[in-house]
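Student: got a structure for you, letters missing:
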């Protein structure tokens, strides 16, 4: 690939959730102008993408049939590979995550991982009987959730496309492709934490993963909540619907619809309180009842 080339994008002409073809543009622009240009320029990168994006257009659309929102234009496969191997280098990832991995954030994340483990253990008791809980974490990153699963005695493995993350993983059983874990199926639980927003063809991927999940198995989906995002002018809006990375903008309603179309039944997640503060216990009990979120649980029909 010519280092002086212009990035190639392909167009998604049908809804990624329902397959509808009636799409309305919500917002659009060019990668080399406005807030998007500024934020891309300020982000940490290995090989900087800006020279390859000059003159290229992004377009965020919404399906008129099911309200699912997503970016119409996505990087062609070879350019997507360049994004994850050269633009998002290990050094760039580390620089970005350094701002996030503060002690309070690490403490909060560990509590969230533990809560998911406790819920999955409860929800899979009848399905697995005396077997250890088998979990597949797709898009497992550095393996923090897998490590928590291991501490609780789960039989867990992960898949992640990023070589940088696989090579620097905290957990040994992480693979590059779905085919690498197919022989370990069926799994009792499947988790995708902040993964669906990155996928060019999320429905096709989920159909492959669904086949690896036991009937009655648990699916845990978590994405950024893009409710109300209609433009990219602030850093927060950019973070939620980043035109290069966050290709799909889920809301609580569209995430639920997406999973149900694939044969999953929405279920209420069990209460799991990982805290010594009584006020946080009360909040964890009430919050799911009054506020829909994009952290949802499903069961395979």
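Tutor: The structure has been received and is ready for your questions. As the structure is a prediction and not an experimental result, all values here were calculated from the model.
Student: Could you use CA atoms for every contact and neighbour count after this?
Tutor: Noted.
Student: can you give me the helices for the stretch 201-301 of the chain?
Tutor: In the stretch 201-301 of the chain, helices defined by DSSP state H, counting those that start in this stretch lie at 202-210, 235-240, 252-261, 278-290, listed in chain order.
Student: could those go into CSV alongside mean neighbour count and distance to residue 157?
Tutor: Shown next, in CSV, are those (neighbours: other Cα atoms under 10 Å; distance: least, Cα to Cα, whole Å):
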stretch, mean neighbour count, distance to residue 157
helix 202-210, 15, 13
helix 235-240, 16, 28
helix 252-261, 18, 22
helix 278-290, 12, 28
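Student: biggest helix in this protein, by residue count?
Tutor: Taking DSSP state H as the criterion, the chain has its longest helix at helix 103-123.
Student: which residues touch the next helix or strand after that one?
Tutor: Next helix or strand after helix 103-123 toward the C-terminus (DSSP states H and E): helix 125-128. Contacts to helix 125-128, defined as Cα atoms under 8 Å, 6 or more residues apart in numbering, come from residues 188, 216-217.
Student: let's see 7 Å
Tutor: For helix 125-128, the surrounding residues in contact (Cα atoms under 7 Å, 6 or more residues apart in numbering) are residue 188.
Student: Okay, one more to line up with it:
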């Protein structure tokens, strides 16, 4: 059965775009960008803003969950926007901070229960269909930020949330002195079977003496940021683990994605274990509060576009690129955070760097949790 949305698209555009992959259509169909941006503005206007007390009164709280105020700015008001679901197996609510625009799951998962999401079966997901083109994505991102990750000789690298070691394997090949940590014990076991020189550890960085000592030239977060329930704590730790001149690479789903504005609760970025959703508008606030000196971005056009394997004709491929660049609306966000001015001078000459105020601050203010105290 054809959905009303698809039927409307066929009536509006005819058959010309039927063969365009669904994830690329909103970027190439004439007028689509304008329509989706207007749709987003309308969603924000008609969605009520509630006090935290009003919100709590009407939302059930799960066993491993807690209510939050905005982690980034402390705002307690909530603007409910989405209710993603996963085939009846899971459901959660996503709210927007009316002060800074941050999108986050609320209720959220309590940090001490985060391991529950990865205790069993997660490595099967990481090494199944999900992993089919994972290393291609890593290579494309490293190329996009060239030369920062081109050569690893004499440089230490930490892959935070290393999963089954797919990136650590590439880091080995590029000469990095690499290690990783992950909350999934079976993923760590698979990673260590895969690796030759690098090593993966189960747990948190402070649990592993050789990691807790710091001195890393590079830290990578590959599709990890959306999984962190206490990002201020984590990013303060990352800043402390980085050596002078160090960089932090971030790949995460993009909360400014045109696909999010088009598909709402059905957006592919709303997955079972995702907790918070960042954009180039909200990420600098997190980095600024945790002591980073600057951040630069590279647009994400999609793996098949960048690898040259898309079915799109040249004219539509170029239209997609222009749309992504004009809206910052790619489905993924790729960012490079710089620990200090030394890092910016050494690595930032090919990027448009957003220099962050208060970059000398090494620790965020008190009350990091954003918890509603429940």
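Tutor: That came through fine. Just so it is clear, the model here is predicted, and its values are computed rather than measured.
Student: Can you calculate the TM-score here?
Tutor: Scored by TM-score structural alignment, normalised by the length of the first structure, the superposition of the two chains gives a TM-score of 0.70; 252 aligned residues with a Cα RMSD of 3.5 Å.
Student: and the helices of the stretch 201-301 of the first structure as a markdown table, adding distance to residue 7 of the first structure?
Tutor: Conversion of the helices of the stretch 201-301 of the first structure to a markdown table gives the following (distance: least, Cα to Cα, whole Å):
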| stretch | distance to residue 7 of the first structure |
| --- | --- |
| helix 202-210 | 22 |
| helix 235-240 | 20 |
| helix 252-261 | 30 |
| helix 278-290 | 42 |
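Student: for those helices, which one sits closest to residue 91 of the first structure?
Tutor: Evaluated over those, closeness to residue 91 of the first structure peaks at helix 235-240, with 19.5 Å, by Cα to Cα.
Student: Now do the strands for the stretch 101-250 of the second structure: every range, in order, please.
Tutor: Using DSSP state E, counting those that start in this stretch, the strands assigned to the stretch 101-250 of the second structure run over residues 103-105, 108-109, 156-160, 177-182, 199-202, 216-222, 242-253.
Student: can you pull the buried residues of the first one?
Tutor: Right, the one you point to is strand 103-105 of the second structure. Within strand 103-105 of the second structure, the residues scored as buried using 16 or more other Cα atoms under 10 Å are 103-105.
Student: just how off-centre is stretch 334-353 of the second structure within its chain?
Tutor: In terms of Cα atoms, centre = their mean, to the nearest Å, the centre of stretch 334-353 of the second structure is found 19 Å from the chain centre.
Student: er, stretch 182-192 of the first structure actually
Tutor: Between the mean C-alpha location of stretch 182-192 of the first structure and the chain-wide mean there is a distance of 17 Å, by Cα atoms, centre = their mean.
Student: go on, stretch 226-234 of the second structure?
Tutor: With Cα atoms, centre = their mean, you get 11 Å for stretch 226-234 of the second structure.
Student: just stretch 293-309 of the second structure next, same as before
Tutor: Averaging C-alpha coordinates over stretch 293-309 of the second structure and over its chain gives two centres that are 13 Å apart (Cα atoms, centre = their mean).
Student: Over to stretch 18-35 of the first structure?
Tutor: Averaged C-alpha coordinates place stretch 18-35 of the first structure at 20 Å from its chain's average position (Cα atoms, centre = their mean).
Student: do the same with stretch 279-286 of the second structure
Tutor: Relative to the centre of its chain, stretch 279-286 of the second structure is centred 11 Å away, using Cα atoms, centre = their mean.
Student: quick one on the thing from earlier: distance to residue 231 of the second structure for the strands of the stretch 101-250 of the second structure - can I get that in TSV?
Tutor: Formatted as TSV, the strands of the stretch 101-250 of the second structure follow (distance: least, Cα to Cα, whole Å):
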stretch	distance to residue 231 of the second structure
strand 103-105	12
strand 108-109	13
strand 156-160	13
strand 177-182	16
strand 199-202	19
strand 216-222	12
strand 242-253	13
